[in-house]
Structures are given as structure tokens and as C-alpha cells.
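Peer 1: With the input below, show me the fold.
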Amino acid sequence: MGSGETTRTNWRLRYARRLAWSDFFVVVWAVWGAQLLWFGDDSERVGVPEKLTTFTVNYTMFSVLLVLAWALVLTIGATRESRIVGAGPEEYKRVAASSLQLFGVVAIIGFAFQIQFSRGYLLVALPAGIVALLLERWLWRQWLNSVRRLGRYSARCVVVGGSRDVRDIIATLRRQSSAGYYPVAVCTTRPGAIVDLPSGIPVEPVAELQAVMKQHHADTVIMAAGHGMSAREVRELSWTLVPGEQHLVMVPNLVDVAGPRIHTRPVAGLPLVHVETPRYEGAGRFTKRAFDYLGALLLVIVLSPVLIAAALAVKLTSRGPLLFKQERIGLHGEKFRMLKFRSMVVDAEARLGELLQRERDAGNEVLFKLKDDPRVTPVGRFMRRFSIDELPQLFNVLGGSMSLVGPRPPLAREVELYDEAAHRRLLVRPGLTGLWQVSGRSSLSWEDSIRLDLYYVENWSLVGDVVLLWRTLKAVLARNGAY
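Peer 2: Predicted structure coming up:
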């Protein structure tokens, strides 16, 4: 194996080592910081009454053991596995779960051997350590995502499949570089059928797979749904891969289905994939409504200075009503009045027909939003840039017509153009924010808007809502796609 190949294929080990060292320093900071905070300088030996136990706890030694144990459980818990780092919530879940399990074991040992640990010391070390570890992993993820956009620190992949499937996979992986899969070549049973690939992607017969992988220093084979090979041929292909160094990834014919809905169950050698049908009633809907109400109430209280300042700015700089009320379509096709701070001139609706004839947003046949709309006031332009004009929709959320997170609330004329798939957006309440907000906002095409909304509808989770609210804050501050 040449030096170039070694450099490419050992990124997993190098990155895991970096995470291990930074994890260790974070744990040292958390544990020793908790000791100094709780005991000060007098923490060499902190005793407990004789009537409670025969042990005297040396907290300096205990801190050393706790640091070593914490670093060990992070390794045992596979928190640095290359398949989970860089994308998705699994890395964070494993870090938190491993840390909680360690402190659970410490508590059990203390109870079993009648050792009276200081509860305050542990109650400081545990949350401080978990928060610091999650922050450290998030910072590493930002660095990893930046270098992955350059094709580094990613699994170099050879895609095996038919024409359309191959193009879709390559386009998706290049668009989502943070996932850590970088396509470098294509192998197929019909080389002449593969067309319209990005430049620099060679196409070779599948019989030359190992030669192609060696030539391009690839370590992963991705089998698309339409690869055209029998089960026996796929199994024999997997035998040609080097165990532990080369990996096989199967892409099933399932799109926009999140992990919680997928369950794999082997039956008589068949890897059966169970896909749960989405449910929109019961406890899940009650939980989401409670989360929406409490979250909107908290945001109204916290953002009340911004709401007051925006209201004064609108009133003092232009004639007309403070709020713009527009009829939108909500849950199950019911109409409601969506609230926004008025960001346009008073006769904006009367001038809409003229603008519709003159210009439509590029690549979007249903949605209409001009980048340089002459109807927008100077104050309105500023509010739109930071989505301040959307804040009155918090009162829609409190009233139950909207949700904090959900599909974009459509106009009636847009719903008239919906096909059957698009109508599924109406199975949940529209949201103040959603995947459309954090993935491009006004710059999205109609097809992308529908795809993102349907993904949310089919795969909703409370944790996902929290993540989307956090991503919305970042998107608003970055002003991505806002106009």
C-alpha cells in the first residue's frame, strides 16, 4: 500500500485519536474542576463519619480513577466509530449514554460497599462533563464537515448500480458531504448505460471493481438499488473485499425514511427491513402540541423586547396596519389567518398580479417570492433578513393553528396545484420553521420544498423538532436564502 493510499485510508484512525485525546482533556477539566469547585484546595482527604462507613475517600485518587474510567467507557461505548462521527445524533447519544452509565456504576459501587461519596461533587462533575464533551464533539464536527467539503476525511466510494440510481446517489452524496462518503468511480454491469455523470467520475465494468478500488484508493462499495446483480453475485462480490479495510454499503429502494421508522430483522438468512407507517394521532400529537404551546409561550416572553421594537418600527416608518394577516391552509385543509409584521407597502396585494406576469422565482413553478421585491419597505427588508416579520406567528402557535416546527404554511392557490403526494403536507400543522427554513428558504425549488416537507411529515420526532429549532437560529443569523 503506497503512502498516498495509507494517508487516505487511515483518516479514521487519525480522527479517532484526536477525539480520544480531546475527550481525555475535557474529562480532566470536568472532574478536577468539580473537585476544586466543591472542596477547594482542601480535597486531598475528605473523610466521612465512622458510624457510616469504614472507608475514607481520598478525592484526589478518586478523581484520577474517575478520569481514567470515563475515558475508558467512551472507548468501550464506541463513541468514536467512523460510521457515526460527523453526522446525525448517534454520536451525541453514545457520548451521553456512556457517561450516564459510568455514573450509574459508580453509584451502585458506592451503595454496595457503603462508600459515602460527596453527592455535590458528582452532581457537578457529571453534567459539566457531558455538556463539555458534547460541545467538544460539536466543534470537532464543524472542522470535520469543513474538510469533508474538500473530499478529505471521507470514505472514498465506488458506486455500483444502474444509470438513474447511480446519478441520484452521487448527487446526494456530493450535496451532503458531511455524511462522509465521497464517490470517486462507478462500476456497472452495463457501462454504456451510464451517462450524465459529474466530470471526473470514471465508469468501469463491475468485473474490474478491485482494480478500480485500488486505482482510486477507495475503501467502500455502495450498491445502489438497481445494481442488476443477483444475491449470489453480491455475496461473492463482498468476499473480494478486504475485511476491516474495505466496506460494503447497500442502498435499499427507500427514500426519505428516517432511522426510527426502520427496523431490520433477519429471517432465515433474509435481512427483512420493516418500515413503520407514520402515525398522526395519539400521544405523539399531544406531546407535540404541549411542546409547541410551552415553547411559544417562552419565546413570546423572551422575545417581547424584539416584538415591541419591531411593532414601533413598522408604525413609525410607514402608513397602514401593524400586522399583515393572510389566509393560509393549515391542518387537514382548514383555513386560518397567519400573522406577520407588515413588511410591504399598503397596496402590495393590488400590485401582485403585475409582478406575477413580469417575473417568477427561478426554478419554482408554484411558490412566488422575488429577491428584489419593490413592494418591501426599508424596515420590512431588515425584518425579513432576520425573519423578525415572522415572530407574530408565535401567537398562531399559541392559538393552535400553527406549530413551532412543520411544513411551510401554503396559500390556497398553491394547494390547488398540489398533487396527491403534496397533499400529505396537510396531515400536520404548518410550522413557523421547518426543514425548508434551514435548507435554503426562498432559494429552494418547488420539488425540494415538497421533498423536505414530506420528509418531516413522515418522520416527525420531538428530538428532531428541537434540532430544527437550533438549526433555524443558525440559519437566521447566517441569513441563508432570506429575502
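Peer 1: contacts, neighbours, all on C-alpha from now
Peer 2: Will do.
Peer 1: which residues does residue 220 contact?
Peer 2: Going by C-alpha atoms under 8 Å, 6 or more residues apart in numbering, residue 220 touches 155-158, 246-249.
Peer 1: Dump the residues you listed into a markdown table; add neighbour count, distance to residue 357 and secondary structure as well.
Peer 2: As requested, the contacts of residue 220 are exported to a markdown table (neighbours: other C-alpha atoms under 10 Å; distance: C-alpha to C-alpha, whole Å; DSSP: H, G, I helix; E, B strand; the rest coil):
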| residue | neighbour count | distance to residue 357 | secondary structure |
| --- | --- | --- | --- |
| 155 | 27 | 48 | strand |
| 156 | 24 | 48 | strand |
| 157 | 27 | 47 | strand |
| 158 | 30 | 47 | strand |
| 246 | 18 | 56 | coil |
| 247 | 16 | 54 | strand |
| 248 | 15 | 52 | strand |
| 249 | 12 | 49 | strand |
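Peer 1: next up, for comparison:
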Amino acid sequence: MRHSQASSRYGGIRRPSVVGRRSLPHRDTARWYAPVAVTADASGVFVPVLTVYALAPEPRPLAAAATAGLCWLTIRAGHRRYLRGNLGETRGLLAAAHDWLVLLGVLAGLRALTGESSAVGSALVALAPAPLITGVTCALIHHHLTGQRHQAQALRRVLLIGEPGPVDDVAARLAARTDHAYVVVGTVLAGPGATDCGIPELGRLDASCPERVPAVPDLIPDGQDGTTVLAAARRQDADLVLVIPGPVLGGERLRRLTWAVQDAGIPLAVASGLTEVARRRLSVSSAAGLTLLHVAPPLRRGAQPLVKAVLDRAAAGVALLALAPLLALVATAVRLDSRGPVLYRQTRIGHRGTPFTLWKFRTMVPDAELRRPELESANDHTAGPLFKMRGDPRVTRLGRLLRRSSLDELPQLFNVLRGQMALVGPRPPLPEEVARYGAVELRRLGVKPGLTGPWQISGRSELSWDEGLALDLHYADNWSVTGDLDVLARTLRAVVDGRGAY
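Peer 2: Just a heads-up that it's a prediction; the model follows:
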């Protein structure tokens, strides 16, 4: 069925596709999110500033702590961090760092205006815990909300409106992942045909065009479309009407349906048809009454790619110096564990199809490549060109430990230092894999392969080929320096967990 295929492609944990009235999910998020977030933010500034200024000692510690705390809460509230629809939706680490920099600027301005005379060093020490406390609090709320959604809690009930094919596609995407708040509880189909997703059909919009709109907008009735959609929304107690425009449902008809739904007090959203495009790349404008959605191109040139390249090489150099004793210890252990070279060299395909030699600590017996043909039948990734198998007999005893801990990947820091790889990027493919690529798969070569990446923090070898490809393509088109920092932070947890490493 189309629904199950889409679930395999887009990854994640698939929710049940059929949601009846008696099994509706709970919509409310935990009520303690906002009070806990506000309390953590306030105490994360007030207590350290009061303590440091009292011990320094600095003048007026209580006034300084109260001012800093009030500014911090105002900045966070101004950026809408405490809204119920925002709390827990992201880990909030980068947002906390951004707000903290704004706080420093605001306090510096107040210092200049008031002539406040405390030492700059004392102020920085006192304010340093704020982004950490806020970031940890946001991460804990995000973790709790994610757990709630795995249990069908804190979700928004969605009524899908559109033609059968697009409805199937959107329903499959929403059901395939749990990193969002939407669960489809019903559909109203436009035009002929039926869906394959199994979600209850609660109404049908005729394929013919509706009657002309009266001249006075205030006198426009709901009309047949509006009456059908509103009845379905009220029947399932929908939190959102999600409309998918198309030949049957577009233009003036979509406009009238929007009026009917919003006049009834029900939120409405329109699916654009774009997929795997980061929100920061989108902007909206209007021309001649048309609403235009602008899509910024992926970052291929400019300041951010240059910053990424400089940071990658600098970080790789520092890491190699810091990890030199560990590298020597692992090299010695590999040499003593089994015969063969310490390092394993393999040709991989890098940026824009350029081949390079990738280095890893050897985790297999020396004749591993010669033995691969006899193991093809045991490949766990039969749907794509990737070869992975659990309990691979070619892996050495030490190799299993190195793979689970990802220590075998450390020599790739030399590849990063040489500019052949990045710290974060798609998995570097083999030449035989690339030989089987089509036009879609080749797009993942638009950026440098990475030492870590979306696959590393999303399950590694447990991902299907389609799931891993979707992650790589999304990264190639939507990467950013701040996104890379987030992936690096999450990589540590993935390495400790060891899930999917074999």
C-alpha cells in the first residue's frame, strides 16, 4: 500500500493510520512546561548574579540581579519562548545561546546609560550559567514532550481536505514520524476516488465548481463545501483543518473554504506541496493578490560554507592533538588483536563525485573484501546498494568494540584536516554504490561527506536505505553551521547509546 511504502521511505516510528472517535489522542501538553521554564530562566540569572556580586563584592547586588533577571525573562518572552505551541518543540540550545547574546547587548546598553560600575569580569561570570540552565531545561522539556508523543499524547487532531492521492501522501508523511504534533483523525475528499491510508472519510466535496460569490462578503454563507468541512471538523473535534490545494480545490473555491473554516474559529493551514525544505529557507510575499512562497537555494557558496570549512579543519587539528594518546592506544590494540595493518584504507566518493582514500582503524580480518560475495545473501539492506549485516563473521573481537564506540572512525579526522571530508555531512559512499545512483541519489554528493551526520544520530545501520537517503538529501539541501553544531552535540549521545552500530 502507498501508506506503508511512504513510512519506510521517510523513517521514524509510524503511528497508526486509522484514528477513530473513541481513540482520539490527547491534545494538551503538560501544564508545568511554562512555569518550569520561567522559573529556571529567572533563577538561572538572578541567583548567580546575586551570588557573584555579593561575593565580589560589587555595588547593589540585589538590584543588579533583579535587573538582569527581568531583562532575561523579557527577551525570552519577546522571542515567544514560553508559548505553549513552542515549548518543547525543539531542544532550544541554539535559541538559548542566541537569547544570551541579546541579553549581553541589552545589559551593556543599560550599563552605558546608567553608569553602572561593576567589573565586566564579574558580570560575565555571573551571567555564564544562564544559557546552560535554560538550554538544559528546554532539552528536558523537549525530551518529555517527545516521550508524550510516542504515547499519542500532546498531539493536534488534524482534518485533511483534498484529492485522494495528495491526501494519501500527506497522511503517510505525518504518520511516518513522531517529531511533530499532528495526527490525522479524518479526511474530507475532493473529487472522485478513494484513499489507501485507511483514515475515516467524513465527507466529500463535489468536483464541480461552486456557485459565484455574492457581492457583499459579510453575507456569504458557509456554502456546501464549508458546511461539509465544518461538520467533519466538529464530529472529530479537530484542532486544525489542513487543506491540500489541487485542480478540484483551488482559487476562489479554496478562498471561500478558508472563510468558512476561520469564521467558525477553527485554525486552518494549507500544504504547499514542498517537502524536505527547512523553514529558514522559506519566505512569503504577495503580488497581484497571489500569495508567493519563495524558496532560498541551498548553501553552496558564501560565508557559511567558508566558515564551515575553517571550523572543520581547525577542530580536526585540535582533536588530533588532544586524542593522540588514545589513537596510539587503539593502534597498538588493533596490532595485537589480529594480524594485518592497523589502518584500513578504502576508496570513497566525496564532494561532487571526487574519489578519495578514507582511513579507519581496521575492524575486520585482512581478506574481508574477498569474502563479501559469499555473504551477500545475508545483507540486511536488500533495498539499496548499501551492504550491512548483523553478526558479520569478518569483524574481529576488538573490531566489534571499536564499531560500537565509533573509535574506528577517528582516523577520518585526517580526512577532515585534508579537506576531503567535513565533521558533519552525509555518509561517504563506495564507488560501487555511486555507480547505482540515479539523479536523486547523486544530489547527496553536493556537500562533503561527514565524520558524523544525520544517520549517526538517527539509528545508523538500523536505518533502511530509503530512510538514510532521505536524511542525507535533507541535510545536503538544508545544512547550516548552527545545524552542524546541533548534530555534533547529539552525536555524543548516539555514540554512548551505540544503537545501530555493527
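Peer 1: TM value for the aligned chains?
Peer 2: Once superposed, chain against chain, the TM-score is 0.86 (TM-score structural alignment, normalised by the length of the first structure); 459 aligned residues with a C-alpha RMSD of 2.8 Å.
Peer 1: Between the contacts of residue 220 of the first structure, which sits nearest residue 76 of the first structure?
Peer 2: Residue 76 of the first structure lies nearest to residue 247 out of the contacts of residue 220 of the first structure, by C-alpha to C-alpha, at 21.8 Å.
Peer 1: Do I have it right that that closest one meets residue 239?
Peer 2: No: counting by C-alpha atoms under 8 Å, residue 239 is not a contact partner of residue 247 of the first structure; they are 10.8 Å apart.
Peer 1: my guess is residue 153 of the second structure is in a helix, correct?
Peer 2: No: with DSSP: H, G, I helix; E, B strand; the rest coil as the criterion, residue 153 of the second structure is coil rather than part of a helix.
Peer 1: What ranges does the stretch 201-350 of the second structure have for its helices?
Peer 2: Along the stretch 201-350 of the second structure, counting by DSSP state H, counting those that start in this stretch, helices occupy 223-235, 251-263, 303-322, 324-337.
Peer 1: quick one, which of those is nearest to residue 102 of the second structure?
Peer 2: Comparing those by C-alpha to C-alpha, helix 303-322 comes nearest, at 21.3 Å.
Peer 1: Which stretches in the second structure count as strands?
Peer 2: Assigned by DSSP state E, the strands in the second structure fall at 156-162, 182-190, 201-205, 240-243, 268-270, 282-287, 290-295, 343-349, 355-361, 422-424, 450-452.
Peer 1: Looking at these, spot the one closest to residue 37 of the second structure.
Peer 2: strand 156-162 (22.1 Å).
Peer 1: Can you get me the centre-to-centre distance for the closest one and its chain?
Peer 2: How far strand 156-162 of the second structure lies from its chain's middle: 22 Å, per C-alpha atoms, centre = their mean, to the nearest Å.
Peer 1: Mind jotting down where the helices sit in the stretch 401-502 of the second structure?
Peer 2: 412-417, 431-434, 439-442, 465-478, 481-497.
Peer 1: and residue 133 of the second structure, which of those is closest to it?
Peer 2: Comparing those by C-alpha to C-alpha, helix 481-497 comes nearest, at 16.1 Å.
Peer 1: and that closest one, which stretch of the first structure?
Peer 2: Using TM-score structural alignment, helix 481-497 of the second structure corresponds to residues 462-478 of the first structure.
Peer 1: quick one: the matching stretch to chain centroid distance?
Peer 2: That offset, for stretch 462-478 of the first structure, works out to 9 Å (C-alpha atoms, centre = their mean).
Peer 1: Average offset of that stretch relative to the second structure?
Peer 2: Here stretch 462-478 of the first structure, set against the second structure after superposition, deviates by a mean of 1.5 Å using mean C-alpha distance after the TM-score superposition for the first structure.
Peer 1: check contacts around the equivalent of residue 296 of the second structure over in the first structure.
Peer 2: Matched across to the first structure, residue 296 of the second structure falls on residue 276, judged by TM-score structural alignment. By C-alpha under 8 Å, 6+ apart, the residues touching residue 276 of the first structure are 261-262.
Peer 1: try residue 273 of the second structure
Peer 2: residue 244.
Peer 1: how far away is it from residue 416 of the second structure?
Peer 2: 37 Å (C-alpha to C-alpha, to the nearest Å).
Peer 1: How about the residue most central in space within the second structure: what's its closest non-neighbour residue?
Peer 2: Most central in the second structure under C-alpha atoms, centre = their mean is residue 179, positioned 7.9 Å from the mean C-alpha point. Distances taken as C-alpha to C-alpha, 6 or more residues apart in numbering put residue 146 closest to residue 179 of the second structure, at 7.0 Å, once the chain neighbours are dropped.
Peer 1: burial measure for that neighbour, as a count.
Peer 2: For residue 146 of the second structure, the tally of surrounding residues (other C-alpha atoms under 10 Å) stands at 21.
Peer 1: and if you look at residue 425 of the first structure?
Peer 2: Residues near residue 425 of the first structure, counting by other C-alpha under 10 Å: 30.
Peer 1: cool, and residue 182 of the first structure?
Peer 2: By other C-alpha under 10 Å, 25 other residues sit near residue 182 of the first structure.
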